[in-house]
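Visitor: Mind folding the following:
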Amino acid sequence: MKIGIIGTGSMGNILIESFIESQAVTPSQLIVTNRTIEKAYALKGKFPELQVAETPKNVANLADIIFICVKPLQFHPLLTQLAPFLNADKIVVSITSPITVEQLQTVVPCKVARVIPSITNRALTGTSLVSYGSTCSSSDIEILNSLISHISTPVEIDENITRVSSDIVSCGPAFFSFLMQEFIEAAARQTDINEEKATQLASEMLIGYGRLIEKGIFTLPSLQERVSVPGGVTGEGIKVLKEEVGEMFDLLFQQTHAKYYEDIRKIKEQFD
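Guide: Have a look, this model is predicted:
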C-alpha cells in the first residue's frame, strides 16, 4: 500500500514523521510532494527511502491513500486537478475542518474521508477526528482506522460538532500552551523564581497531570477537590480564576466559529 502526502507543512510533516516512527508505514511506502519542492526533498534527506513526486498529479497517480494537507481555499482547485488521476479504489483524505466529506465527493471519483489530526499525534498520542464518505466500505474504514490508530485514538464525529471538536483536539494544545506560558511569566514577574526554573517545574507538572488523567486516577473535578483543601492556598488561587476567567472561553469558541463559518462560506462558493 502506498500513502501519498500532498503538502509537507506543519501537519503534513507531523503525519509523515509520526507514521514512520510508529511503524504504521515504512518510508518506502510514502510518496510526498509540496508546492515548494525543496521542503519535500528535505524530508527525503531525513528518510532516504521516501519518494518525492514533482507534482500532486504524480502522487494521485501512484498512491492508494492520498492525504491532502493544504489550506482550505486551495482544496477545490487541487481536487479538480487531481480528479482525472483518481479511480474508485483510491481514498482521498482531507485534514481540514471546513470541507465536508460530502463536498469532497462532488469533485473526485474516488472514496473520501476526513481526518483532523493534532500536534499531540507527533508523540503518538491524543485524538484524530474522523469522518467517512458514503462510498467507504467497512474494509476501507478498517484500513484507515488501523493507520490512524498507530499515532492517535481515532474518534468518529458528526458534522455539526466538527469545529468545536477541532478546537478542543487540534487547537487546544496551542490554547493551553499560551495559558501555561502566561502562568510561567507571571510566576517570574511576581516572585523570585526565574523563567527557566518555572518552565521546568510547569512542564513536569503538566506531564504528571496528564498521566493522572490518562490512568483515570482523577477526573478534572475530583483533582481540583483533592488539591484544593478548605482554607488552603489552592482555594485562594481558584477563587481568582473563577472571578477572572469569566466568559473568556465562551468568547474563544465564538471567535473560532466565526472564522470557521467565514471559511465555509468561501469554500461553498468554490464548490458550488
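Visitor: Please count neighbours and contacts with C-alpha atoms only from this point.
Guide: Noted.
Visitor: what's the neighbour count on S203?
Guide: By other C-alpha atoms under 10 Å, the residues close to S203 number 14.
Visitor: For C110, which non-adjacent residue is spatially closest?
Guide: Leaving aside its sequence neighbours, C110 sits nearest to A88 (C-alpha to C-alpha, 6 or more residues apart in numbering; 4.2 Å).
Visitor: Check G9 too.
Guide: Take G9 and drop its neighbours on the chain: the residue closest to it by C-alpha to C-alpha, 6+ apart is C69, 7.5 Å away.
Visitor: what sits against N145?
Guide: P154 (C-alpha atoms under 8 Å, 6 or more residues apart in numbering).
Visitor: Regarding P230, which helix or strand does it belong to?
Guide: Remark: P230 resides in no helix or strand, with elements defined by DSSP states H and E.
Visitor: I have a second one here; can you model it like the first so I can compare?
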Amino acid sequence: MKKIVFVGAGSMAQAIIHGWMKEATVAPEDIYVMNKSDHEKLTSLNEKYGVQLVDDDRENIKTADLIILAMKPKDVVAGMKSVAPYLSSNAVVLSVLAGVPMDTIENGLGKRPIARCMPNTSATIGMSASALACNDLVKNVDKLELIRLLKTIGTVIEVEEEELHVVTALSGSGPAYIYYYVEAFEKAAVASGLTSQVARDLLVQTLAGSAEMLKQSSDTPASLRKQVTSPGGTTEAGIEALQESGFADILARCLKESETRSRELGKRYL
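Guide: Next up, the predicted model:
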C-alpha cells in the first residue's frame, strides 16, 4: 500500500501520522490528507511532517491504495460522499471511526475491501492498543499489510466487528480513563501534603512499572495484587476502601456505558 489518503485530520489521524513519521513507516510523500474545512490544520500537518494535501480536483484520491476514514463520526456520510466518485475499485478502506459499521461504509463507498480499526491516541508514541476487523473482501496480503502498519504504532489484535464496541470502551477510550485516574489520585495526594509534581512523577512511574509487570509476569492481576497486599497492612486498608466504595462496579458501569454508546452510534449510521 504505497499511497495512503486520510479523509479527516483530527486527533486520531494526527496520532497515526506522528507515529508513522517517528518510526519511518511510510514516506511523507506517500501520505495525503484532506479535511472538510480546517485548512489551517492541513497546512500545519504539511509543514510539520511533510505530508501531502489532497488537491481540490481530488486527483490524488484516484490512485490511492488505502483510504483511511478519520473524520468525526457525525461527518462520515458527507465525507464518504466527497470521495466516493474518485475511488479506485482496488482501494482498501480502513475506518478508525467509533461506532460506524462496515455496512454504512459499504453503502457510502460501494462493495469493496473494508477494515475497521480502533486504535487509541497512544499511537503518537508508538504505544497504541489497536483492534482490527476486516470484511471478507480484504485479501490476506492486504490484511497483513494493515497489521504491519498498525504494529508500528503499537500492538494489534484481530477481532470480529461486533467485538469492536467493547474494544472501543476498553482500549479506545481507555487512555482517558487512566488520565482521569491519575488526575484524581494526584489531587488526593496533593490534599495529603505532596506537591503536584512529586505526586505525578510517582504515579506515572508506578503505572509504568505495574504495566510492565503485567506484561512480563505470567501471574494474574489478582495474584500480583495479593503479592503487594500484606494482611493488616497499608495496601489492604486501601483495597478495602476501594471495595467499600464499589470500585469494581464503577469500572463495570464505565465500560458498559461506553459500550452502549458505541452501539447507539452504530445504529445511528445504519
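Visitor: Was I right to think the residue nearest to C110 of structure 1 contacts V108?
Guide: No. A88 of structure 1 lies out of contact with V108 (C-alpha atoms under 8 Å); the separation is 9.1 Å.
Visitor: Compare the two (neighbour count), which wins?
Guide: V108 (22 against 11).
Visitor: In terms of helix, strand or coil, where does the more buried one fall?
Guide: Assigned with DSSP: H, G, I helix; E, B strand; the rest coil, V108 of structure 1 falls in the coil class.
Visitor: How about it: what's its closest non-neighbour residue?
Guide: Nearest to V108 of structure 1 is A83, by C-alpha to C-alpha, 6+ apart, at 5.0 Å.
Visitor: What is the neighbour count of the one you found?
Guide: 16.
Visitor: measure it to K39 of structure 1 for me?
Guide: Between A83 of structure 1 and K39 of structure 1 the distance is 25 Å, computed by C-alpha to C-alpha, to the nearest Å.
Visitor: The residue nearest to C110 of structure 1 -> structure 2?
Guide: Aligned counterpart of A88 of structure 1 in structure 2: S89 (TM-score structural alignment).
Visitor: how near is that match to N60 of structure 2?
Guide: S89 of structure 2 is 15 Å from N60 of structure 2, by C-alpha to C-alpha.
Visitor: Please apply the same query to N140 of structure 2.
Guide: Distance from N140 of structure 2 to N60 of structure 2, by C-alpha to C-alpha: 26 Å.
Visitor: between the two, who's got more neighbours?
Guide: Neighbours per residue (other C-alpha under 10 Å) separate N140 of structure 2 from N60, with N60 holding more: 19 against 11.
Visitor: what's the single longest helix in structure 1?
Guide: If you go by DSSP state H, structure 1 has its longest helix at helix 248-271.
Visitor: can you give me the helices for the stretch 151-272 of structure 1?
Guide: Remark: helices assigned in the stretch 151-272 of structure 1 by DSSP state H, counting those that start in this stretch are 162-166, 172-190, 195-214, 220-227, 233-245, 248-271.
Visitor: Identify whichever of those helices lies nearest to T96 of structure 1.
Guide: Closest of these to T96 of structure 1 is helix 162-166, at 9.4 Å (criterion: C-alpha to C-alpha).
Visitor: give me the stretch of structure 2 that the closest one matches.
Guide: Taking TM-score structural alignment, helix 162-166 of structure 1 hits residues 164-168 over in structure 2.
Visitor: What of stretch 5-21 of structure 1?
Guide: Taking TM-score structural alignment, stretch 5-21 of structure 1 hits residues 6-22 over in structure 2.
Visitor: related to what we said a few turns ago, the residue nearest to V108 of structure 1 and H150 of structure 1: what is the separation?
Guide: For A83 of structure 1, the distance to H150 of structure 1 - C-alpha to C-alpha - is 29 Å.
Visitor: now M1 of structure 1
Guide: M1 of structure 1 is 16 Å from H150 of structure 1, by C-alpha to C-alpha.
Visitor: who's more crowded, those two?
Guide: H150 (20 against 9).
Visitor: May I ask you to confirm that that one is in contact with S22?
Guide: Yes. H150 of structure 1 lies in contact with S22 (C-alpha under 8 Å); the separation is 5.9 Å.
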